[in-house]
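> Fold the following and give me the result.
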Amino acid sequence: MDLLLFFLAESWHVFRQAAPFLLFGFFIAGLLKALVPADLLVRHFGGRGVVSVLKGALLGAPLPLCSCGVLPAAMGLRRQGAGPGATTAFMIATPETGVDSLAVTYAMIDPLMTVLRPVSAVLTATVAGLAANLLPERYIPAIAPIAEAEAAGCATGCCSGGCDAPAHAGSASPLGMSARLRGGLGHAFGEMLSDVGLWLVVGVFAAGAISAFVPPAFFLDALGGEFTSMLAMLVVGVPMYVCASSSTPIAASLLLKGLSPGAALVFLLVGPATNATTITVMARTFGTVLTGVYVGAIVVCSLVFGYLANRIYTALGLDIHAVLGVVTEALPAWLELASSALLLLLIARALLHSRHGHAACAHEPRPADLAAPGGLR
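You can find the predicted model right below:
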């Protein structure tokens, strides 16, 4: 019972630290959704040039989508003419970082990791995109029709766009600024939060378990080697599903147990961008060769940037273990408590709304059913 209470107390402490910055991150995400035109990404992703790859990486970096949540978006981009390199770069940069995860990284780790994380994500996405552009056309299958692509994306269980998402996607009616802001914030604290909210809670409990049950300096004793610890993070991170926000408290807890900053960066890059479901759907939709380039670039680049991160911390004389959580401790307790309560309510609301939306979808006739002979009228 004492261990259980200690585990719950550690989990609550992690959640309190992250809540104010998560709310801020989702607020910024809502502004991006409201202010960035929906067709902007598609217009700039065409072709196989270096510029389109850089655009895919840079424009995808601030968007807070998980690795399977980004699949339907990437399929839509590819179907509308985006090149394989730009699509690959977008698929890597988007889940590896985002405004919400950067806010939590600053809160729970330190400012230097807050810079290294997006820079490494963008460079990894660029390397993967350029490698994808070098593939011959015969290794890049044509994208599936939109109905099949949507089914493949939603088969992962991570998308919660709702029944009427496709119907509104092509709407060209202009909206006022207030309506766009309401829509953007509603999307951030609704659909987006329902995508990552449950996994965020799972990540918080995982971080609490690490804090409560893993012995101090475990990684210094058991995985003291630099590359040994980074390889261990690869083995854990590649098949595991964890979004960018929920991976941050886990990485912070691992750092407190002696994990090196480079190994933590490996987990922060690999965990959000890969998981068994994403790899399976990618192989079926984009082909096994392009999927191999995707996974291979993430693995190699994460090891390289993890090694460089350790060198940077050493050269600057910084001890990441000494500054963990310093930023958050400056926040008043009432703000942490109020943010935690508000975030819990928003997560519960988003998950309930998502469940009702899926139930309504299950009873709504599909267009194919309506068009079939003898179908509904």
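> use CA for all of it now, contacts and neighbours both
Will do.
> burial count for the nearest residue to K33 once chain neighbours are set aside?
In this structure, K33 finds its nearest non-sequential neighbour in G184, 4.9 Å apart by Cα to Cα, 6 or more residues apart in numbering. Applying other Cα atoms under 10 Å, we find 22 other residues in the vicinity of G184.
> before we move on, what about the one 5 residues further on?
As a burial measure, F189 scores 22 neighbours (other Cα under 10 Å).
> Quick check: A252 touching I109?
Yes - between A252 and I109 there is a contact under Cα atoms under 8 Å: 5.9 Å.
> sorry, back to before: return the set of buried residues in the helix or strand encompassing the residue nearest to K33.
According to DSSP states H and E, G184 maps onto helix 177-187. Buried residues in helix 177-187, defined by neighbour count with 16 or more other Cα atoms under 10 Å: 180-181, 183-187.
> which ones are touching the closest residue to L335 other than its chain neighbours?
What sits nearest to L335 in space, not counting adjacent residues and going by Cα to Cα, 6+ apart, is P20, at 7.3 Å. By Cα atoms under 8 Å, 6 or more residues apart in numbering, the contact set of P20 is 335-336, 339-340.
> To check against the first, give me the structure of this:
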Amino acid sequence: MEKELVYFCRHFWMVLRDIAPFWALGIAAGSFVSVFAKERINALFARISDGPLAIFAASALGIASPLCMYGTAPLAASFSGKGMDDGVLASFMMSSVLLNPQLMIYTAALGMETLAARTVSVFVCGAAAGFLVKRCFGGRGFFNFKGFGSAENRDTDPNMTMRLLKNIGRNIRATGPSFLAGVALTAALIRLIPSRAIAGAFGESGFGVAAAAVAGVPLYFCGGGTIPLLAEWMSRGMGLGPAVAFMLTGPATKLTNLGALKTVLGAAHFALYIAFSMIFALAAGYAAAFLI
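Presented below is the predicted three-dimensional model:
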């Protein structure tokens, strides 16, 4: 038992040492964007007009937005009330669910190729969602924002330095426990699961992509928490395609996101959202596996 504890502590420290700098940098970058760039991003979103380019722009702004889904939904509700097309809103919300500046820096720990594949797939996913909503629903009637007011703004300290430090503190409290839990889980799995099992389950194959897409649903509990797990899996044989599929289905079906989405979509449209998320994750995973 004592020997196993020593192994666990050793692997915990090794994983923490490799991943923690990216987590800390992601915290700082996410808070900086939230404090100094959030209003500018919102202003750019307000200037988006209807049309194909608007959907692409909305997907890019969704990636740049630091808001969680419970902040994105009220923002989208306010623009919906001003007549913004549901296709544009769907593009913004879809990409915002899947990625943000903080998570992009976390993903850099997995390598630039993985970061590029994740960013491009999320951008395309957001745009595809927007075009589908516009095509199938005429740009109106897909969302029901009734009951959503303005999102609470907690970055109100008049001193900008204190405002940034408070945001960093909230960010650490929000992501720290999940990050440490992810490191602990990774350290335990290093000892328990042989490398050949990871390569066999999540290798660069059709089965590996499908298995990773399904695994992303129950195992994705926080972006910062899953990066150590993915880093270890990829070092032991997980392919890029399965990793992309996991990183799409995970945040798309994260419980804290699903609560807000179920409210604004309703049962029928919520089912369409789940189906679209799974199908796109599989398609993106296969594309990354066999085309890159």
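> Drop the TM-score for these two in here.
The TM-score (TM-score structural alignment, normalised by the length of the second structure) is 0.83; 285 aligned residues with a Cα RMSD of 3.0 Å.
> what's the average distance of the biggest helix by length in the second structure to the first structure?
Using DSSP state H to define each element, the second structure has its longest helix at helix 255-291. If you overlay the two and look at helix 255-291 of the second structure, the average distance to its match in the first structure is 2.6 Å (mean Cα distance after the TM-score superposition for the first structure).
> Show me how far that helix is from its chain's centre.
Centroid displacement of helix 255-291 of the second structure relative to its chain, using Cα atoms, centre = their mean, to the nearest Å, is 12 Å.
> elements contacting it?
Here helix 255-291 of the second structure touches helix 69-81, helix 112-137, helix 206-219, helix 240-252, going by 3 or more Cα pairs under 8 Å, 6 or more residues apart in numbering; DSSP states H and E.
> Tabulate those helices (CSV), appending mean neighbour count and distance to H11 of the second structure.
Formatted as CSV, these follow (neighbours: other Cα atoms under 10 Å; distance: least, Cα to Cα, whole Å):
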stretch, mean neighbour count, distance to H11 of the second structure
helix 69-81, 19, 34
helix 112-137, 20, 23
helix 206-219, 21, 20
helix 240-252, 29, 22
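> G149 of the second structure: which of the ones you listed is closest?
With Cα to Cα as the criterion, G149 of the second structure lies closest to helix 69-81 of those, at 5.7 Å.
> Quick one: name whatever helix or strand follows the closest one.
helix 86-98.
> Quick check: that following helix compared with the first structure, mean distance?
Averaged out, helix 86-98 of the second structure is 2.7 Å away (mean Cα distance after the TM-score superposition for the first structure).
> packing partners for the helix or strand just after that helix?
On the C-terminal side of helix 86-98 of the second structure, the closest following helix or strand by DSSP H and E is helix 101-107. For helix 101-107 of the second structure, the packing partners by 3+ Cα pairs under 8 Å, 6+ apart come out as helix 2-36, helix 112-137, helix 223-235.
> So what's the residue count around the nearest residue to G26 of the second structure once chain neighbours are set aside?
If the residues on either side of it in the chain are set aside, G26 of the second structure comes closest to Q102, at 4.4 Å by Cα to Cα, 6+ apart. A count of neighbours around Q102 of the second structure, defined by other Cα under 10 Å, yields 26.
> Show the contacting residues for the counterpart of Q102 of the second structure in the first structure.
Superposed on the first structure with TM-score structural alignment, Q102 of the second structure falls opposite D100. D100 of the first structure is in contact with 21-26, 28-29, 64, 245, counting by Cα under 8 Å, 6+ apart.
> same thing with T248 of the first structure?
Contacts for T248 of the first structure (Cα under 8 Å, 6+ apart) come out as 101, 104-105, 108, 268.
> repeat that with 10 Å
Neighbouring residues of T248 of the first structure by Cα atoms under 10 Å, 6 or more residues apart in numbering: 18, 101-109, 200, 203-204, 207, 242, 254, 264-265, 267-268, 272.
> repeat for K254 of the second structure
97-98, 216-223.
> Relative to R191 of the second structure, which of these is nearest.
L219 (18.3 Å).
> Near G141 of the second structure, how many other residues are there?
Other residues lying near G141 of the second structure total 11 when counted by other Cα under 10 Å.
> Tell me the secondary structure at it.
Recorded secondary structure, G141 of the second structure: coil (DSSP: H, G, I helix; E, B strand; the rest coil).
> and if you look at the one 4 residues further on?
Under three-state DSSP, F145 of the second structure falls in the coil class.
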